[in-house]
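Trainee: Mind folding the following:
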Amino acid sequence: MSIWFITGASRGLGAHLTAAALRRGHQVVATARDTANIRSAFPDADDALLPLRLDVTNRAEVTAAVNAAVAQFGQIDVLVNNAGRGHQGALEELTDDEIHALYDVNVFGVVAVTRAVLPVMRSARAGTIVNLSSYGGFQGVPGWGLYTSSKFAVEGFTEALRGEVSDLGITAGVVEPGDFRTDFLDGRSLTASAPMSAYNDTVVGQMRQLPTSANHQQPGDPAKAADRIIDAVDSGTFPERLFVGSDVLDVVTSKIDRVRTEVERQRGDAASTRFSEQ
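Mentor: A predicted model of the protein is given here:
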């Protein structure tokens, strides 16, 4: 039995993770901005579930939630940074407020919660940190640049964190899901910039139709994704990247092939920039 601390636990993949962890006998600190949603989602949960209010952009709430979790269960074995939101818009369409609002949740919120939990795990010399990314954290997507850049940031600092804490008994990795049938494309999770007509006939314009055409039609089953994530944690060997969904494998493989081709094409020119030996 482990103690799980899950952000964004009231709906979507976070709710599926909470349900799966409870089903397997783990204890769960389930956090969200509205704890009533958590209680309604798990009306039969016993003392194994601790619902807590947490807005990841509020540093005082982050500290309070971690302290309450430790007070209740004594430790935190697994942190799942699942809370996040999406945003559509070409780079030129974005406003400063939109940029800061998304990064506050997707990047700075993840950093804040992780920093608050790390001392607890260091004290126990054990723990697993799971940060939710996306195939958009590996491959930039036109019209979704702000969102994908936030996931690139999460992947970058998680790779570094994995090395920083490996000698302390802690591991860290990201989950790269494909498209799963959650409410991610709903208005509660996804915002969009005011469109510029210059982009109407571009890929950006095409992407604007995605929330309507693809919402709740995605190929991935979030319950199965939750089971895969918990299997990976319970195995004790959580990878640097956990791929979830056949579509993400296609995206990752395609980019790796393109990068490998470019590396070989540029190999000689890249090496030619060294100082010449005297």
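Trainee: alpha carbons only for contacts and neighbour counts from here, please
Mentor: OK.
Trainee: Now N67: which helix or strand?
Mentor: With elements taken from DSSP states H and E, the one containing N67 is helix 59-73.
Trainee: how about that helix: buried residues?
Mentor: By neighbour count on 16 or more other Cα atoms under 10 Å, the buried set for helix 59-73 is 61-63, 65-67, 69, 73.
Trainee: Who are the contact partners of the residue nearest to R39 when sequence neighbours are not counted?
Mentor: Distances taken as Cα to Cα, 6 or more residues apart in numbering put P51 closest to R39, at 7.1 Å, once the chain neighbours are dropped. By Cα atoms under 8 Å, 6 or more residues apart in numbering, the contact list for P51 reads 29-32, 35, 38-39.
Trainee: Next, the structure of the following sequence, for comparison with the previous one:
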Amino acid sequence: MTLSMDVTDEAQVKAATATGLERFGRIDVLVNNAGFGLLGAIEECSAEEVGSVYRTNVFGLLNVTRAVLPSMRQHRSGHIINFSSIGGYRSAPGWGIYSSTKFAVEGITEALYGELAPLGIHATVVEPGYFRTNFLDSSSLRQSAAQIPDYAGTVGKTRNIAAERNHQQLGDPTKLAPAILQIVNTDEPPLRSRLGTDTLQAIAEKNAYVEQETVKWQTLSESTNYK
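Mentor: Just a heads-up that it's a prediction; the model follows:
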């Protein structure tokens, strides 16, 4: 059974959820994977471009989650899988707006993890690296309409890398679905699932940078407490 809906339309989401529950009686797993990218410098991205990606990547995810949770709570079981990204843990020039939506997904899922655990419901955020899908095509990745020459050395390079990497990504999509199934079929699923060696490398590099910077500025950080 397949239903079409626009995740940004809460009425459509509620109707599709009701139809699914009527047919199957319950929803065991929700996978929030709807989303698209926006490539551009922060200054280059218009309010409408930013709003559009947030309506799908963040508000759409919330619409679907709110629609499904009442049934999961009733049955005291279920698993919510929210797709973030390598960009949900580490941002980079050109990916600021897109990454900010995935940072939001990370925060939402981390809260859900604590809120739902006492109710017997799991929540996991998936952080895939670059998988060989159509994500870097124009069908899934939008470019900011404005392109400012001053950002050619940063965001411009990101645009070139995205074009070169398209359909040459490291991750194998046929191995992603079995990985998700393994997560939902385990008794103690993780809060975060990092998929891809590129994600693992990016996380290690960021963690090392954060630790180094924390140590460097530790004295200042400690100086702000009441004495």
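Trainee: circling back: next, the angle from the helix or strand containing the residue nearest to R39 of the first structure to helix 59-73.
Mentor: Secondary-structure element containing P51 of the first structure, defined by DSSP H and E: strand 49-53. Here the directions of strand 49-53 of the first structure and helix 59-73 differ by 160 degrees (axes from the mean of the first three to the mean of the last three Cα atoms, to 10 degrees).
Trainee: Return the residue of the first structure aligned against Y113 of the second structure.
Mentor: Correspondence of Y113 of the second structure to the first structure, assessed by TM-score structural alignment: R162.
Trainee: any idea which helix or strand carries its match?
Mentor: helix 145-165.
Trainee: helix or strand right after that helix?
Mentor: Next along from helix 145-165 of the first structure, by DSSP H and E: strand 170-177.
Trainee: For the counterpart of V141 of the first structure in the second structure, give its distance to A202 of the second structure.
Mentor: Counting by TM-score structural alignment, V141 of the first structure lines up with A92 in the second structure. From A92 of the second structure across to A202 of the second structure, the span is 11 Å (Cα to Cα, to the nearest Å).
Trainee: what are the ranges of the strands in the stretch 101-250 of the first structure?
Mentor: 127-132, 170-177, 190-192, 241-244 (DSSP state E, counting those that start in this stretch).
Trainee: Centre-most residue in the first structure?
Mentor: Nearest to the geometric centre of the first structure sits L132, at 1.9 Å (Cα atoms, centre = their mean).
Trainee: quick one on the thing from earlier: identify, from the contacts of P51 of the first structure, the entry nearest to M196 of the first structure.
Mentor: Taking Cα to Cα as the measure, M196 of the first structure lies nearest A32 of those, at 34.1 Å.
Trainee: That closest one touches R53, doesn't it?
Mentor: Yes: using Cα atoms under 8 Å, A32 of the first structure is in contact with R53, at 5.3 Å.
Trainee: more neighbours, those two?
Mentor: A32 (22 against 19; other Cα atoms under 10 Å).
Trainee: The second structure: which residue goes with that one?
Mentor: A32 of the first structure maps onto nothing in the second structure, by TM-score structural alignment.
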